[in-house]
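**Student:** sequence and predicted structure, then a few things I'm wondering about:
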Amino acid sequence: MDFLSGLRRNWRQFNPPVAAKHDDALKFGILGAANIAPLALILPAKSHPQVIIHAVAARDKTRATAFANKRGIPVVKDSYEELLDDPAIDVVYIPLPTGLHLEWALKALAKGKHVLLEKPATSNAQEAEILHHHRLLNQSSEGPVLMEAFHSRFAPGWQQFLAVLDPPNISHAIAKAMVPSYIASDDDIRFNYSISGGALLDLGTYPLASVRDAFGAEPEECIDAKMTRMAPPREKCDHTFYAKFRFPNGGIGEVKGTLRAPKTHLSLPSIIVTHKPVPAPEEAKKAGDKDTEVTRTRKVTFCNLLWPTNYHYVTVEDKFEIRDAGSSTMKREYTKTETKKAYTFREMDRDLAGETHWSTYRYMLEEFVNKIKGRQGSGVFVSHEESIAQSRALDMIYEKSGLGLRPTSKRVSKFV
């Protein structure tokens, strides 16, 4: 039954119901005919009554026209500038290469447009500070909304995972993401240094954010980092990465991944979080002996960091150890294991919007629109400070590895 329901859920994500559009629907324009746009915005917009995909622009208008015709977008603009100048457009979605994000996000904000900006939001922390602390975002509460499109963090399954963690008592977390080499060829745009290429800045954002979310804190130090470089002439870009951080509570977080896993490699990106032993008074009561001490060591596994709405699970493994009070000798141990899943917030007993066919991107779009419309929603959002903190952590890895930061825009002086 779970298998069949999973098939139905995934089929519906790629074939969502089409909602009637409200009179106050937001009109979106897309900068660039990027491959991610259909999955990240066009598809989830179909079921959102307050989102209309109105226009697209690309550097090659022929490509933009073909893109629009295939996806039913009514307006094709001659240039990015013409799209930003259109008063009918309320929101701009920017899936351009990372090295172009700062320039075009600020140009869109200057035109009064709300901006949904693909992750990573910027090439480095300097750019993140410029963008997210820019005066264009601080004029008034009625000003434009800017959000980094970190879709996976909006999924109910991810919130379910966070709910079973005890951040102050986490001792170790390791997150991995391994992608077969056929996904990105050597000449893929992901490995173009001039526009901020590299596996860490692309794939690595997911495991890094997951470790930071788990600890609920920012790393104090990157104590180790290793990068495997691409072959010349792309040697400034990494295809495989590893990093180890120390967090304020003394815990260790590890991040590893690659865009060069063997072609036969099959695994879903995951995170495993181990906690320190803590007293378990409820279990001690069950033991029925007031001189008995029980400790619990919790390990939590989350499977599928990138697309948890397609499939995921949260496994909570609690190991209990029983000792006589004041003794270091263990008398008995036992383990309790529970597996949780949540494809809607209702499965977490939270009365919030969502359907089993909603993708991570659809959950994200819901909260982005809620923010623009001034609604509370689920409370999940990628704040400006969160995006800056993520960028700082990425910089820490690049600096520690010796590979160096991704380049700052040559036009940065225009945006300060």
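**Tutor:** Perfect, thanks for sending it. Given the structure is predicted, the values throughout are model-derived calculations rather than measurements. Numbering: from 1, shown residues only.

**Student:** going forward, measure contacts between C-alpha atoms and count neighbours the same way
**Tutor:** Will do.

**Student:** so residue 95 sits against residue 37, correct?
**Tutor:** Yes - using C-alpha atoms under 8 Å, residue 95 is in contact with residue 37, at 6.8 Å.

**Student:** who has more neighbours out of the two?
**Tutor:** Ranked by neighbour count (other C-alpha atoms under 10 Å), residue 95 and residue 37 place residue 95 first, with 25 against 18.

**Student:** check contacts around that one.
**Tutor:** By C-alpha atoms under 8 Å, 6 or more residues apart in numbering, the contact set of residue 95 is 30, 31, 32, 34, 36, 37, 117, 118.

**Student:** which residues do residue 95 and residue 37 both contact?
**Tutor:** With C-alpha under 8 Å, 6+ apart as the test, residue 95 and residue 37 both reach residue 30.

**Student:** and here is the other one:
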Amino acid sequence: MPEAPRTSVARKLRWGLLGTARINRSLIPPLRLSPRNEPVAVASRDAERAAAFARTWDLPKAYGSYEDLLADPDIDVVYVPLPNHLHVPWTLRAVAAGKHVLCEKPMALTPADVDAVARAADEAGVVVAEAFMYRHHPRTRRIRELIAGGALGELHLVRGAFTFVLDRPNDVRWRPEWGGGSLWDLGCYPVSFTRHVVGAEPEAVFAWQVLGPTGVDVSFTGQMRFPGDVLAVFDCGFRSRFRMEMAFVGRDGLLEAPRAFKPRPEEPMRRYGPDVDVPEPVLVDDPDDLYLGEVEDLAAAVLDGRPPEVTLAETRANTVVLEALLRSARTGRPVRLS
């Protein structure tokens, strides 16, 4: 078994970034804001690119291969923002090197791959978590509290959407063999959000998709049926104007959450009562940095032994639903889940 990272000595976790992906720009500032984390290294398969990235972001270490970063004993946590098909292989390699891992969503494309990660993490004694940043935002917690507390009456329907126009022809999301497509990239958010708020797993799903010229879904619409006759519908895609929203409909009210996955203070939630046409704003203290809660949660899991907000069991459950939705869209039939 590899030697565990030296987190018991240093209260700050030292992070290494696998790759120079755009999303790194969102993670480095909160790592610097956090009292328990710090970014120290970046790796690329192009040494010059890694060095340039390190200079731009003032990182003390740059590596010309992912393997060299994983071999660095001073790295405690590895962030994996690579294309979807590389998430599991490099998460497993990081775990084998004794590193904790924050892996971008979707962590895996099959439940079996999540199981492999879970077994490896357990054997190595490290923490692995999927990077759904919205889960760490106070607005998400407030939505769940309101619905669980009966603020809308009995919950009947959940609606979600995440779309934008993807017009970069060489984008990795166009490649089916790399886990491309809008469901894996965007639909995972409303599916995850719905499951989290309902607090249960769907009993059955049904879906339609529109395929693009490369064979990935460019538009996707899904339905989910939950216990207690709670229904959910969502859509995602690469060919419609930007939308990022969730809505929850109950017997006595409606709660709308604009920009649900990346909230902004200037767009608060709106709550409608039983017979009210004018909404009441639902205000929540928004953190200065959306991703700060994500890295602080990982630090709490590593340093304090607290389970991460998004456990591997939950990652597996979300993957099961996404895989079933894809199967339904491909066959034109509903899929029942145990």
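**Tutor:** Done, it's in. Quick caveat, the model's predicted, so the values are computed rather than measured.

**Student:** who are the contact partners of the nearest residue to residue 237 of the first structure once chain neighbours are set aside?
**Tutor:** Nearest non-adjacent residue to residue 237 of the first structure, counting by C-alpha to C-alpha, 6 or more residues apart in numbering: residue 198, 4.6 Å away. Residues near residue 198 of the first structure by C-alpha under 8 Å, 6+ apart: 190, 191, 192, 237, 238, 239.

**Student:** give me the buried positions along stretch 204-213 of the first structure.
**Tutor:** Within stretch 204-213 of the first structure, the residues scored as buried using 16 or more other C-alpha atoms under 10 Å are 204, 205, 206, 207, 208, 209, 210, 211, 212.

**Student:** need the residues you listed in a markdown table (columns: secondary structure).
**Tutor:** Listed next are these as a markdown table, based on DSSP: H, G, I helix; E, B strand; the rest coil:
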| residue | secondary structure |
| --- | --- |
| 204 | coil |
| 205 | helix |
| 206 | helix |
| 207 | helix |
| 208 | helix |
| 209 | helix |
| 210 | helix |
| 211 | helix |
| 212 | helix |
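
**Student:** and the residue in the second structure sticking out farthest from the centre, helix, strand or coil?
**Tutor:** What lies farthest from the middle of the second structure is residue 275; by C-alpha atoms, centre = their mean that is 35.8 Å. For residue 275 of the second structure, the assignment made with three-state DSSP gives coil.

**Student:** residue 252 of the second structure versus that one, what's the distance?
**Tutor:** With distances taken as C-alpha to C-alpha, to the nearest Å, residue 275 of the second structure is found 8 Å from residue 252 of the second structure.

**Student:** now do residue 158 of the second structure
**Tutor:** Per C-alpha to C-alpha, residue 158 of the second structure is found 14 Å from residue 252 of the second structure.

**Student:** hang on, the earlier thing: now distance to residue 64 of the first structure too, for the buried residues of stretch 204-213 of the first structure, in JSON lines please.
**Tutor:** Converted to JSON lines, these look like this (distance: C-alpha to C-alpha, whole Å):
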{"residue": "204", "distance to residue 64 of the first structure": "29"}
{"residue": "205", "distance to residue 64 of the first structure": "28"}
{"residue": "206", "distance to residue 64 of the first structure": "29"}
{"residue": "207", "distance to residue 64 of the first structure": "33"}
{"residue": "208", "distance to residue 64 of the first structure": "34"}
{"residue": "209", "distance to residue 64 of the first structure": "33"}
{"residue": "210", "distance to residue 64 of the first structure": "35"}
{"residue": "211", "distance to residue 64 of the first structure": "38"}
{"residue": "212", "distance to residue 64 of the first structure": "38"}
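
**Student:** which residue ranges of the stretch 51-200 of the second structure form helices?
**Tutor:** Applying DSSP state H, counting those that start in this stretch to the stretch 51-200 of the second structure gives helices spanning 66-70, 87-96, 111-124, 138-148, 182, 188-198.

**Student:** and those helices, which is most packed in?
**Tutor:** Comparing the helices of the stretch 51-200 of the second structure by mean neighbour count (mean count of other C-alpha atoms under 10 Å), helix 182 comes out on top with a mean of 27.

**Student:** longest helix of the first structure, counting residues only.
**Tutor:** Looking across the first structure with DSSP state H, the single longest helix is helix 384-401.

**Student:** how about that one, aligned to which bit of the second structure?
**Tutor:** Counting by TM-score structural alignment, helix 384-401 of the first structure falls onto residues 312-329 of the second structure.

**Student:** that stretch vs the first structure, average offset?
**Tutor:** Following superposition, stretch 312-329 of the second structure is found to deviate from the first structure by 0.6 Å on average (mean C-alpha distance after the TM-score superposition for the first structure).

**Student:** contacts for that stretch next, please.
**Tutor:** Contact partners of stretch 312-329 of the second structure, identified using C-alpha under 8 Å, 6+ apart, comprise 106-111, 114-115, 118, 128-130, 183-184, 188, 191-192, 201-202, 205-209, 222, 334-335.

**Student:** stretch 271-287 of the first structure too?
**Tutor:** In contact with stretch 271-287 of the first structure (C-alpha under 8 Å, 6+ apart) are residues 166, 169-176, 207, 210-211, 214, 290, 292-303, 305.
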